[in-house]
Each structure stands twice: as structure tokens, then as C-alpha cells.
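In: I need the structure of the sequence given here:
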Amino acid sequence: MAKKSIQSVEPMVADLVNGWLRTYGLNYKLEQETLNTEIDKALNEYASKSGGSGGNRPDAKILLQDKHTDYWPILIEYKGYKDKLVKLDSEGQVANRKSKNEPNFSNINSYAVNGSVHYANALLHYTSYTDVISIGITGYKNESGDLETEIGVYYVSKDNFGIGQRIDTYTDLSFLKPNNFDGFIEKVRDLELTQEEIDRLKEQREKEIDASLTKLNNDIYQNEKGLGENDRVYLVAAAIIATLGVAGRVKPLDKDDLHSSTEVGNRDGDIIVRKVRSFIKEKNLPEEKQALIIRTLQNTLMTENINKPINGESQLKRVFSKIVDDLGIYYKIGLNTDFTGKLFNEMYSWLGFTQDKLNDVVLTPSYVSSLLVKLARVDKDSYVWDFATGSAGLLVAAMNEMLNDAKDKIKSPDELYKKEAAIKANQLLGLEILSSVYMLAILNMIMMGDGSSNIINEDSLNQFNGNYGFGKKDEKFPATAFILNPPYSAKGNGMIFVERALSMMDRGYASIIIQSSAGTGKAAGINKSILKQNTLLASIKMPIDLFIGKSSVQTHIYVFRVGEAHENDFTVKFIDFTKDGYTRSNRKKASNNLRDTDHAKERYQELVDLVKYGKKKMHFISSDYYYEGHIDINKGNDWNQSAPIDTIPTLQDFKKTVSDYLVWEVSNILKSESKEGVSQGK
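Out: The predicted structure follows:
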């Protein structure tokens, strides 16, 4: 006899849950109904780009607003079989990707939660919404014939890289009722990934970002003629800003909004500029900064060739479409990394810089940025500045540290919300003189949502007066932490920036990464000046291949306490960190050029602890690589010391030498006898 198939009870599940939504008074939309144009277009677009067919249609969808006026899309997927709620991978994450990072459509189509999380990623990729609630519900009939339901409620966000986090156990959806929703959102905001989960997911996403940026830059370089490196940077910046949107207020620019028209005022460049203007105005950026951004981007977006239609499509629309399709989800969900630093390095990889110029434009790896931030003892109350900010990678790392510290220490959601806004608006300041790189810094901090207020396009040595750049121009920026990776071609390998910044600070800490020759004589005069008001706490020798493929200079990190003159009797910690636990390579087609082969993450944390607490924290780092010594404040060229080597032989050394000699002597005797035996055998 043929095995009797189990009939799906999905219609019963849908009827039950839709009934709940009606009783809650929610304005929900069913599968074929429109929630809003932005969301519906994103669901359709994501299907075609992910290889599916027939569009993405959640069984029910709702758009709710919390007390902070933030909008939350709610996407609900129904199934009608037992054990079809969710499929997880070995790490306990929603299993929507195969081992080679391809979509797992079998899981997406078969399991309720997996389908709903897939829909949420469509919104992260193509809309302004960065926080989505995904709900999967499945049902079955029990032995008594009654309907049993299982509910999975997940938070899908840029903060969890679009992977999704289970929120809690629920037996109905009453948490969506108006009087319950704010409490539910507070619970969502309290969700945290473990550091191990964050590191794993971030590493995965960063590999994807690198691959996508390389693909995009190759495509533009080979197929889009007439676009210089700055044009490529500005096009990507404009496309990202235009497609970020502001939920409920500024609709992200869609590819279909560009018509390749030749009508004056309605060309593709005009449309993108208008959208960028709307976005930065809604973000309340200072008027001067808005004007600067528009003026900079217009130089590329409004040129005739890029707007001229060929076969009905302008080059601008074609490039815009490539940017959105290749990068859309990554600049929505990879926002705690230096996204534009990666963009900068990739876009400028085609240029034939001289070595000095190359050293000046190389950006700091994210794990080194995080190290500098920790060495400068940044916390939620710090005021952090960078006098050669580049793409703002160091400030991104500082902002992450400050926000994480705030989340750890502030338990009131309302107070945390205010503190996060204050950190982004008032507690970060960066200076960048190169206009193209400055635009990347602005973009980075806008994507961080939004720390761009005090990113200033000025010469930090000759123009900057120490005050806020916008809004509070007459008020001094009360810096308590200085972080820096300077242009090494500047005076003293860049130590001139350190002298300038520390002279404008009253207290706090500073950490800088710089070419090693700055500590052995190249900046002796500047170093002596710095020590008159500041204390050198530590000198750290970094791996020679730290910037492999970008620069080949040996670097050191110097850590200072600000506002206290150095004395010769003060102890300085000299640490050789050339064995940092990472193995690096420079293979262009390699999937991973940075591998943790010897407790690298633990070593980096230990380094921070050694600088702060001393050798009692030593574990992975050998005592041969740690030395506490002194410098002479009148020299300025003795900052790169290493542990002295004991050259007096011990009894054990003598015994080993004799032993090695006897082994060698016996080996020679045996070889001689063996040769004589062979000769006699002939």
C-alpha cells in the first residue's frame, strides 16, 4: 500500500494567526497586498538577484512604529507541517547559506523562519530599513485532531549582520499589540551576540565585502571608460548615500528611478544629487557640510559623458545599478567595520603610487584600529580625535568601543538612546586634508548613523584651532583620547601630528602607529618636545608584514599619558609584538590572507593588559619579548629598545656545547667506519 501523505494545515494556521492580528487592531497586509512600494519592490528585486523565481511574498506583513518613531517591518511566514519551523546550522544560526555562501533555497522554501529571515535580508539590501522582525509559524494536528502551532520570532538587523537572532519563546503574537510593542522592542534592543559570534560573523561578512568590492572595481575599471579613481570613489559614495534612505522619511533611490533622460534638471545625475541632498538634510548635517558634499559629488555626477544615454541607458545608471546589486546588503549590514577603508584600498589599488605616497594612503587594518583604541583607553565618556583620519577607520573603531561600553554600563533604554546620539554627534572629531579621502570619511560615519558631524576637511597642522568643526565652532573639543596612523612622509615620519594634537589636550591617553625610524632619530627633536608635557608609557614593535601588499615599512606603536611630563626614572614598557599570532599572505585570489594561527585575538588583548597592568598579565607573550626600561628625555632617539641579551654562558650552555660536540665526533667516526667497510667490500 502507498504511504499516506500528510496534508498541510497551512490554511488553518493562516486563518488562526490572521484572526489574532485582526483582534489586535493591526493594519496587516496579506501575501498579494501592498505594504508599501519600497518594501514590495525590494522583495521582488531580491528574488531575481538571489536566483529564485516568482518573487518573495511573505504570507503577512506589517509596518509598526515604536516610541522613538523608528519603523519596524514585521514579516510573517506560515507553514503547515510539524518540524518545519526552523532549520539551524552547526553554529545555531538560521541555515540560509551553503558552505560556499550560496543561498540554500531548500531551507528557505521549506522552513517558516528561514523564509522569513530571507525576506528580511531583502529589506536590508534594497530598502532604508535596518531592523526587521521575522516571524515563522508552523502548525500540525495532534492526535486529537486539534491544531498545534509553533512560533519562531527573530530579530534581523544590520547589527547582527542579517543572520538573525531568536528573541524569545511565544505562544501568540500579542507582543505586536500597540500597548505591548514598545516593551517588546526594548527586549529586542537588549539582545546581544557573544564576542565569538560577532567575530565569526564579521569575518564572514568582511570576506564577502572584499570579494564584492574587488569584483565591482574590476568591472568598472575594465568596462566603464573615462572614470578616474576619484570618479569611482565619488560614484560609489553617491550611490550608497542615495540608496541608504531614512525609514519613513527619505525613500532610497531605486534603479528604476533613473530614466537616462536628457532633459535638463532630470538627468540621472540630477536625480542622484537631489536624493543625496534630501538624505543629508534629513540627517541634520550642518549647512556648510551639506554644501561641501553636494559640491564635491556634483563634479562627477553632472558631467556630460556620464549622463549621455547610449542605447537608452546612461553610464551613470549602469554603474549605479552595479553598485547597488553588488554592495547593497554589505553597506547596510557591515557597518561596524571600516567599509569605506576597504573601498579606498580597492579603488586605489590600480594606481602606481611611489613608495612614499603609498605609505601615506595605506589605511589601518581593523584589528589594529581596535588595538589603538583600546590602548588609548577609550570608553563611553571619551572624546576622541584623529588628526589624519583617512577614511575614518580609527574613529569607526572608537565609536564601536564607545557604543559597546555604553550598552554594557547603561541599563535604561531611554538613557542609552540619548548617550548613543551624544557619542555620534559630540564625542568624535576627525581631520582629513585630501578631499577624495575626506568624502570616504564622511560616508563611513554617515553609514555608522551618524558620526559625521565633526569630520573636518582641514589641514590639522596649519588650519585647525582645536574647536568643534560644526555647530559649536566657538567651543573647544575636550579631547581625552588621541589615535593616529599619520602620513609617514610628514615631518618626523608624522610625529609632528602627535606633537600638535597632544599640545591641545589637557589629559587622557594617546596611541599612534608610526614608522619605526621616528623613534630612533628621524623625529628626535619632536620627541623631546612631546616628552615635556607627556609620558611615554609603552613602545611596541609591530610585525614587519602588518601592511603586506600595501606597504613594507617597519612600524611601532607608541602609547602616551597626556598632560604629565616624562621623567628619566619613569618606567617604559618595551614590547616586541612581531609574533602577534597572525599569519599573513598577499595572494590576490586567496579567500583569506589573514589567519589566526597562534591565539592572535588573545595576544592582542594581552598586549593591552600588559601596557595597562604590567608583566603580571603575561601569558602568550614570552618574557623574552617584554622589557621594562628607561629613556633619556634629552635624546628622543632611544624609544625602540629591546630586552638586553645575557651573553655570559651558563654551566648548562657549556654542557650542551660539549654534548653537541661529542654527538658530532661520534657521527664522524661512524661515517668513517662505514666508508671503510664499503671500500673493503669492493
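In: going forward, measure contacts and count neighbours with C-alpha atoms only.
Out: OK.
In: Select the longest helix from the chain.
Out: If you go by DSSP state H, the chain has its longest helix at helix 651-681.
In: and the gap between the residue lying closest to residue 568 once chain neighbours are set aside and residue 575?
Out: Computed as C-alpha to C-alpha, 6 or more residues apart in numbering, the closest residue to residue 568 that is not its neighbour in sequence is residue 632, at 5.6 Å. To residue 575, residue 632 is 18 Å away according to C-alpha to C-alpha, to the nearest Å.
In: With residue 453 instead?
Out: Here the criterion is C-alpha to C-alpha. By it, residue 453 lies 37 Å from residue 575.
In: With neighbour numbers in mind, choose between those two.
Out: More neighbours surround residue 575 than the other of residue 453 and residue 575, with 28 against 25 (other C-alpha atoms under 10 Å).
In: Show the residue spans covered by the helices in the stretch 401-550 of the chain.
Out: 413-426, 435-447, 495-503, 524-531 (DSSP state H, counting those that start in this stretch).
In: is it true that the residue nearest to residue 568 touches residue 570?
Out: No. Here residue 632 lies out of contact with residue 570, judged by C-alpha atoms under 8 Å, at a distance of 9.9 Å.
In: Can you say which of the helices of the stretch 401-550 of the chain is packed in most?
Out: helix 435-447 (a mean of 24; mean count of other C-alpha atoms under 10 Å).
In: re the thing from before, put together a markdown table for the helices of the stretch 401-550 of the chain, with distance to residue 609 on each row.
Out: Converted to a markdown table, these look like this (distance: least, C-alpha to C-alpha, whole Å):
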| stretch | distance to residue 609 |
| --- | --- |
| helix 413-426 | 25 |
| helix 435-447 | 29 |
| helix 495-503 | 23 |
| helix 524-531 | 23 |
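In: do you know which of those lies nearest residue 514?
Out: helix 495-503 (8.0 Å; C-alpha to C-alpha).
In: how close does the residue nearest to residue 391 when sequence neighbours are not counted get to residue 663?
Out: Nearest non-adjacent residue to residue 391, counting by C-alpha to C-alpha, 6+ apart: residue 441, 4.1 Å away. Distance from residue 441 to residue 663, counting by C-alpha to C-alpha: 64 Å.
In: one more to put side by side:
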Amino acid sequence: MSKNERITENIVRSLLQDLNYYDENSPVIIEEQKSQIVVINKLLKNASKTGKGGKGSPEFIITSPDVPDFLIVFECKADTKFHQSDNLDKAKDYAVDGAIHYASFLAKEYNVVAVGVSGQTNSELKISSYIYPKNSSQPKLLSNKSGKPIEDIVTFDDFIEHGTYDPDVAKERFHDLMSFSKVLHEFMRDHAKLTESEKPLLVSGTLIALRNKPFAKTFSDYEPSALQKQWMHVIKEEIEKADIPYSKKNNMTQPYSSISVHPELGKPTKSYPKGVLSELIKMLNSKVWPFISIYHDFDVVGQFYGEFLKYTGGDKKALGIVLTPRHITELFSHIANIDKDSKVLDFCCGTAGFLVSAMHHMIKDASTDAEIKKIKSEGLIGVEQQPNMYALAASNMILRGDGKANLYQGSCFDLLNELKGHNCNVGMINPPYAQSDEALHELVFIRDMLNCLEKGGIGVAIVPVSKATSPHSVKEELLKHHTLDAVMSMPDLLFDPVGTIPCIMVFKAHIPHEKSKQKTWFGFWKNDGFIKTKQHGRIDQKEVWSDIRDEWIDAYRNRDEIAGKCVRRHVTHTDEWVAEAYMETDYSDINKEEFEKTVKDHFVFNILN
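Out: Model prediction:
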């Protein structure tokens, strides 16, 4: 009996039906052979499987406005013999090859899940799925988080989730997000007339509001002035539901109040008849919400805050503290060797970047829902004094799904007893820099953070390297009560465009340095593999960071001594706490060009300073 491709298509249609793809309440759109979406039709215009030009026509094209950067294509063949060729290069004859062929055209604008299906009955059906990341040149097998290939037709959300965790997809989405941050900044500057401090609040407040599904579906129905009031009402509602411990609800909502009555947001304009706020919500809903609803380990609020700093005229620290780059917040969790039983204190939490990274690290170590619930309710403690920054931190934890970190608003120095009561065994801090008041010196923040930890707890701090090299009375006090476990010299441009050169200090709490009789480990961690680019700032362009990080952490944990990289020394409070003071230089890899460049840089430095 001859085999009929229409039978295969009917089986696929039936499976999609069973998985609620055709549900009238679903946002998923299924089209066959052609699409109503102009961009898709344009991309398929010359995508014929014959390779001779002409329009391409996938069996099924599946999209959703909720995930605008993803789509799914299906190609079917009746005979399982024509499921997949060895080289995936016979688009006309094989199901998988055909799906990948169409995906290669569509990947210019989308992340594409390409599904090839062959067979005439459910029992013999063969299914293979690939992910073709946006702007990439090659497809990859679609796998779940454990690396198992997806060999079934699954729900739309499952297909998207599996595709989302592909590293190339995540990287491309991150770049898109950062490019969008510039567009958003310019839109808010030109049309909303928001102050620099109001811009990140509008982002965080809107993302909180979009957690409310009725609001997300109906915000465009409101008149401009009514939308502002509803925006504020929904934020209050979501904050009330989140019920973050120790928080004062008014402290969390008050920073958003100026936006709720901002005159430019609540009136229609010729360009935006529904109002500027409606347009901003639409932009964030389509460009940012799909990202934040999936990547719970990513500090989106902090990232936007940092990106806005780049476009701020004048002082780059105009909005407050110097924020810690994402890969460094993640590095802190590795240094402290965090697990599901850790209790983490961030003494000056800013937008809660350290807590977001720590929570992700802890959850990866958990194996039950009860353990995850305990992490979120008891394992994360933060303090932030600035009201606007506190609101951003609180929103960040709310946006983690059901994250309920114990967030305090106020001065960390006024809350020492409360913080000690949490019995934290890990402390993290990036304190305010260059305060004129000696009582607010960076080492004072570190001292009081360590005093809040359990005995043997690990405290990790990132501070200007001058605090490690210059004499200060608090250095003696620190070593009298705590052990200086390690100091790592970090990249000079880590905080670019802010010109602070940092180092990381690691302490063991409540074990006096002299009694520990321990040599301090010094690491020369100057090259993190990140490259400064014009468009995106410092990025891991060559994708070497994870290997460098693992090498650093292995050397630290093993207390290795490697010429030019790391060394151990007994130090006191009168010594310099940096690797450069003790490390032997490894000259074996130095060439003439590097030597000349170093001499020139040193010469220029001496002239400028």
C-alpha cells in the first residue's frame, strides 16, 4: 500500500490537538503552508526546498505573541526511511532536513525549533527536534536540561523552554535585551521625560505589574490617565501578594508613586494616542517579559540599571553605587562554595544581584520542593538603605517567581542585631565606594558584615584595590577577629566605565588570623576573558569565561602556587594584601610586543599620575 504524507500530517495535527495547541483560549497560533505574519513570509520568500528559488511552505508554522522571538516549524514524510539524512542536506527528500532547511531561513529573525516527523501510525512515528538559534549558522539537537534529546511532540511551552536553555539562544537573547535597553532609555528620555532615578523604577514596576495576568492582557484598553492609576494599583496588589518578610509595604511602593502621577505618562499624544505609558508597557511586555519569565537566575532589573548608567551624562555614578557585573556575582557563589543549606547575607544589596545569583546556585543543589521553598524563605537576607534601590531589590526578588528574600530597608549599621539573628554562614558585599566619612570606609562595612556571620562563615567582598594596599586601622581590627583567607586582584576594567580597579577579599569569620596560622592565598585574576566592545561593553565574546572561572576556583580551593598566577604568604595588617606584592613573575610567555606595551603603559601612567 502506498504511503501518504497527508496521513502523517493528520497524526501531527491530532497530537497538537491533544496538547491544546488549538485551544481557543491559547495564545498559540498554528498556520499551515503559509503565514499571516509578514516577516515570516518575507523570510520564506526564497526558501523552496528545491534550492531553485521560490517560496518555502512548511507543513506547520507555530507562533505565539507571548514569545515573539521563537517559532516552531514541522515537516512531515510518510515513510520513516525518509526521516533524516546522514548530513542533513537533503531538504526535499527528508523530514528533518526539510524542517532544518526552513529554520535556516527563519533564524535570521527568530529562534527556531525545527521538528521532523515521519511515519503512518502513532506506533511507528519518528520525531526529531532541533534548535536553530537566531543569527547562528548551524542547528543543534533540541535537548532538555539533562541533555536528553526531545523525541516527542510536546507542549508549546515545553518546546520553548527546552529551546530557551540552549546557550546560543540565551546569549542572543541577552544581546537583544541589552540592545533594547538603549532603545528604551532613549524612548523614556525623549517621550516620557523621566529622571535617571525614575527610569529603572518604571522598568521594575512595569515588570511587577505584568505578573498580573489580567493587567497584562488588558492594559491597552485603559485611557492614558486611568492606566497610570491602574499601573500603581496592580503594583501595590502584587507587592501585597509577595509578602516579603521584614518589608514595609509603603517603603516598597512609595518610590513608584511619582511615576503614577507623572504628567507626560498620563496624556495621549499624536504619536501615541494611548499614551506613552501604554507604549512603554507594550515594549517591556514584548521585549523583556519573555526573558525574565524564563531566566530566573538573571538580574534583569540590575542589568537595566547598569545599562542606563552608560547612557547617563556626566558622573557615571550619578544613580548611586557601582553595580557588580553578573559574572562576578556568580563567581562569589563559587568562592563561598554555596549549597542548598547556605544562609546568605548581602550587607549592601543594591538591586539584589548577589542574592539572585546565590538563589540560583542554591536551587541547583536542591532536590525537593521543600528544600527550594526553604531556600527562598530562609536562605537569603539583604539590606539596602536607599529607598529607590530597595524598591528595585524587592522587585527583583518578586520577579524570581515566588522568591521571598528577607529584605530590610535601612542602614546595615542600625540592623546588626536583627541580621545576626539569621545565623548566616555566607556574607557578600560590594560596599559604597569613596565615602568621605571614615565611619563609612569600605573596610568598616566588611568588618560589620563579618561580625554578623556564624563562626567559620565565609565573607566575600569586592572593594577598590587601594583598600588592600593602603594602611588602615580597621585592617588590624579585621585580623584580630577574622582570618584573611584570600585576596584576588581583579581586571582593571571590571567596572568600566567607572575607573575603579577592584580586588576580592575572602575572610573566615570569628577565627583570629594569628591563631589560624594560615597563609593567605593571593590570586592574580586580571584576565577574565571579557573583551570591551563598543555596542555591549565588556562581554565574554570568545566564550572562555566558564573555563577561566573553573581554573580560578580550582586553584583557590587547592591553595595552588603557580608562578605568575597565585601565591601563598603569611601576612599581617601592615602588609599589602595583593598578589602583585608577593608573586614571582613568569617571564616564559612574555614576548617583545607585550614587554614594550607594558613599558609604554607604565610610562603613561606615571605621567598621568
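In: Got a TM-score for the two of them?
Out: Put the two chains on top of each other and the TM-score (TM-score structural alignment, normalised by the length of the second structure) is 0.74; 530 aligned residues with a C-alpha RMSD of 4.5 Å.
In: who wins for proximity to residue 552 of the first structure among the helices of the stretch 401-550 of the first structure?
Out: Of all the helices of the stretch 401-550 of the first structure, helix 495-503 sits nearest to residue 552 of the first structure, with 19.0 Å by C-alpha to C-alpha.
In: Could you list which residues are in contact with residue 173 of the first structure?
Out: Residues near residue 173 of the first structure by C-alpha atoms under 8 Å, 6 or more residues apart in numbering: 17, 20-21.
In: Save those as CSV, and put in neighbour count and distance to residue 309 of the first structure too.
Out: Below are those laid out as CSV (neighbours: other C-alpha atoms under 10 Å; distance: C-alpha to C-alpha, whole Å):
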residue, neighbour count, distance to residue 309 of the first structure
17, 18, 50
20, 16, 52
21, 19, 49
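In: and which of the residues you listed is nearest to residue 307 of the first structure?
Out: Here the nearest of the contacts of residue 173 of the first structure to residue 307 of the first structure, counting by C-alpha to C-alpha, is residue 21; it sits at 48.0 Å.
In: Which residue comes closest to the closest one once chain neighbours are left out?
Out: Residue 21 of the first structure sits nearest to residue 28 (C-alpha to C-alpha, 6+ apart), 7.1 Å away.
In: where along the stretch 301-450 of the first structure do the strands fall?
Out: 309-310, 313-314, 384-386, 428-431 (DSSP state E, counting those that start in this stretch).
In: ah, wrong one, I meant the stretch 501-650 of the first structure
Out: Assigned by DSSP E, counting those that start in this stretch, the strands in the stretch 501-650 of the first structure fall at 508-515, 534-541, 555-562, 572-576, 582-584, 594-596, 626-629.
In: Check the mean deviation of the second one from the second structure.
Out: Taking mean C-alpha distance after the TM-score superposition for the first structure, the mean distance separating strand 534-541 of the first structure from the aligned residues in the second structure is 1.0 Å.
In: Find me the equivalent region of that strand in the second structure.
Out: Mapped onto the second structure using TM-score structural alignment, strand 534-541 of the first structure spans residues 482-489.
In: Share the number of residues neighbouring the aligned partner of residue 375 of the first structure in the second structure, please.
Out: Counting by TM-score structural alignment, residue 375 of the first structure lines up with residue 335 in the second structure. Close neighbours of residue 335 of the second structure, defined as other C-alpha under 10 Å, add up to 19.
In: In this structure residue 335 of the second structure contacts residue 552, no?
Out: No. Using C-alpha under 8 Å, residue 335 of the second structure is not in contact with residue 552; the gap is 9.4 Å.
In: for the residue nearest the centre of the first structure, what are its contacts?
Out: In the first structure, the centroid-proximal residue (C-alpha atoms, centre = their mean) is residue 337; its distance is 0.7 Å. Each residue near residue 337 of the first structure by C-alpha under 8 Å, 6+ apart is listed here: 206, 366, 393, 396-397.
In: possible to save these as TSV with distance to residue 299 of the first structure?
Out: Output for these, formatted as TSV (distance: C-alpha to C-alpha, whole Å):
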residue	distance to residue 299 of the first structure
206	31
366	31
393	25
396	27
397	31
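In: of all those, which comes closest to residue 318 of the first structure?
Out: When the contacts of residue 337 of the first structure are compared against residue 318 of the first structure (criterion: C-alpha to C-alpha), the nearest one is residue 206, at 25.3 Å.
In: How about the secondary structure of that closest one?
Out: Under DSSP: H, G, I helix; E, B strand; the rest coil, the three-state class of residue 206 of the first structure is helix.
In: One more: residue 103 of the second structure?
Out: Residue 103 of the second structure is classified as helix under three-state DSSP.
In: Could you do the one 5 residues further on as well?
Out: Each residue gets one of three states, and residue 108 of the second structure gets coil by three-state DSSP.
In: quick revisit: what do we get in the second structure for the residue nearest to residue 391 of the first structure?
Out: In the second structure, residue 441 of the first structure lands on residue 393 (TM-score structural alignment).
In: Identify the residues contacting stretch 313-326 of the second structure?
Out: The list of residues contacting stretch 313-326 of the second structure from outside it, by C-alpha under 8 Å, 6+ apart, reads 196-197, 298-299, 302, 306, 309-310, 312, 350, 353, 430-433, 494-495, 497-498.
In: now stretch 512-519 of the second structure
Out: Contact partners of stretch 512-519 of the second structure, identified using C-alpha under 8 Å, 6+ apart, comprise 479-485, 568-571.
In: can you tell me which of these lies nearest to residue 242 of the second structure?
Out: Among these, and counting by C-alpha to C-alpha, the member closest to residue 242 of the second structure is residue 482, at 37.1 Å.
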